[in-house]
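J.: give me a model of this one.
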Amino acid sequence: MPEKDKLRIDKYLWAIRMFKTRTLAADAVKAGRVKLDGNNIKPSHEVKVGEVYLVSKGIERKIILVTGLLENRVDAKTAVNFYEDQTPVEDTYGYKSMFNAPVLKRDRGAGRPTKRDRREIDELQGGLFEDKE
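T.: Prediction:
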């Protein structure tokens, strides 16, 4: 396994399989979706063993601790040996609960729901999509 003593953050995130391409990793770092101690960093930032990064990908947020430096991309089973996921369990699975919302389908050609149908749909969803102001 090739290890290095100096490594850029974009290359590291790509190597541990956080991002599919190095360009996507660099773009995420530039956009401020990768933070070190709450501060934005540049794609050329040198990764050091023991540093903790907050990585945001869409609605998913991960807290990773660097346990080793990896220069080249490897398989997923090997990649997990070079970082430790410190994301709390409630944060890890919390965003997935939104995908468990009931999916209501109407028959094709049934037209728009009437006011009565709309109220029944809202009641079934339990106010899931109502504005909370």
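J.: for the rest of this, base every contact and every neighbour count on C-alpha atoms.
T.: Noted.
J.: can you give me the helices for the protein?
T.: Shown for the chain, the helices assigned by DSSP state H span residues 9-15, 22-30, 76-79, 89-94, 115-125.
J.: would a markdown table of these with mean neighbour count and distance to Gly109 be doable?
T.: Shown next, in a markdown table, are the helices of the chain (neighbours: other C-alpha atoms under 10 Å; distance: least, C-alpha to C-alpha, whole Å):
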| stretch | mean neighbour count | distance to Gly109 |
| --- | --- | --- |
| helix 9-15 | 24 | 47 |
| helix 22-30 | 18 | 42 |
| helix 76-79 | 12 | 46 |
| helix 89-94 | 11 | 36 |
| helix 115-125 | 12 | 15 |
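J.: compare with the first, here's sequence two:
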Amino acid sequence: MSSMRLDRWLWSSRQFKTRSLATDACKRNWVKVNDGPAKPSKPIRIGDVLNIQKGPLLKTVKVVELLDKRVSAVVAAKSFIDMTPEQEHELAKEKSKRINLGRSLPTAKGRPSKKQRRDLEEFLLKQQD
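T.: The predicted structure is shown next:
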């Protein structure tokens, strides 16, 4: 096999959980082959460099092996070389922390109670002094 569909390789190498997710990523231009836009049906070959945008992480991989079907994670890891810089991983971790921080903040549940209002007024008066 000298080439195979991009979406099929992304799925079989476990870059995406399902083939339809891989297809959607290609259609949304989250996947680029050799720095060019890629459709799901684009044939890829050994040696091609893929840029895959997954959330805050821009992953760069080089195709080493073409896989016929979905294989175990250990075998799939041997089908590509991860060329993503370490800085990119750290940057993605920071971005995801910021995103998750906003989700963990408590949300207000209606009007403050009489006690909460008095505490707030007391706090604001102390801030003014």
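J.: would CSV of the helices of structure 1 with distance to His45 of structure 1 be doable?
T.: Output for these, formatted as CSV (distance: least, C-alpha to C-alpha, whole Å):
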stretch, distance to His45 of structure 1
helix 9-15, 6
helix 22-30, 10
helix 76-79, 20
helix 89-94, 26
helix 115-125, 46
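J.: can you say which of those helices is nearest to Glu46 of structure 1?
T.: Glu46 of structure 1 sits nearest to helix 9-15 of all the helices of structure 1, at 6.1 Å, using C-alpha to C-alpha.
J.: centre of the chain to the closest one, how far?
T.: Its chain's average C-alpha position is 15 Å from that of helix 9-15 of structure 1, according to C-alpha atoms, centre = their mean, to the nearest Å.
J.: same question for stretch 70-85 of structure 1.
T.: Here stretch 70-85 of structure 1 shows a centroid-to-chain-centroid distance of 17 Å under the convention C-alpha atoms, centre = their mean.
J.: and the strands in structure 2?
T.: For structure 2, the strands defined by DSSP state E occupy 4-5, 31-33, 36-37, 43-44, 49-54, 57-63, 80-82.
J.: of the helices of structure 1, which approaches Val66 of structure 1 most closely?
T.: Closest approach to Val66 of structure 1 among these is made by helix 9-15 (9.5 Å; C-alpha to C-alpha).
J.: Gln86 of structure 1 matches what in structure 2?
T.: Using TM-score structural alignment as the criterion, Gln86 of structure 1 maps onto Met83 of structure 2.
J.: please look at that match and Val61 and confirm they touch.
T.: Yes - look at Met83 of structure 2 against Val61 with C-alpha atoms under 8 Å: they come within range, at 5.4 Å.
J.: who has more neighbours, these two?
T.: Neighbours around Met83 of structure 2 and Val61, counted as other C-alpha atoms under 10 Å, are more numerous at Val61. The numbers are 20 against 13.
J.: quick one: map Leu21 of structure 2 onto structure 1.
T.: With TM-score structural alignment defining the correspondence, Leu21 of structure 2 maps onto Leu24 in structure 1.
J.: oops, could you answer that again for Gly55 of structure 2 instead?
T.: Going residue by residue (TM-score structural alignment), Gly55 of structure 2 aligns to Gly58.
J.: cool, thanks, signing off.
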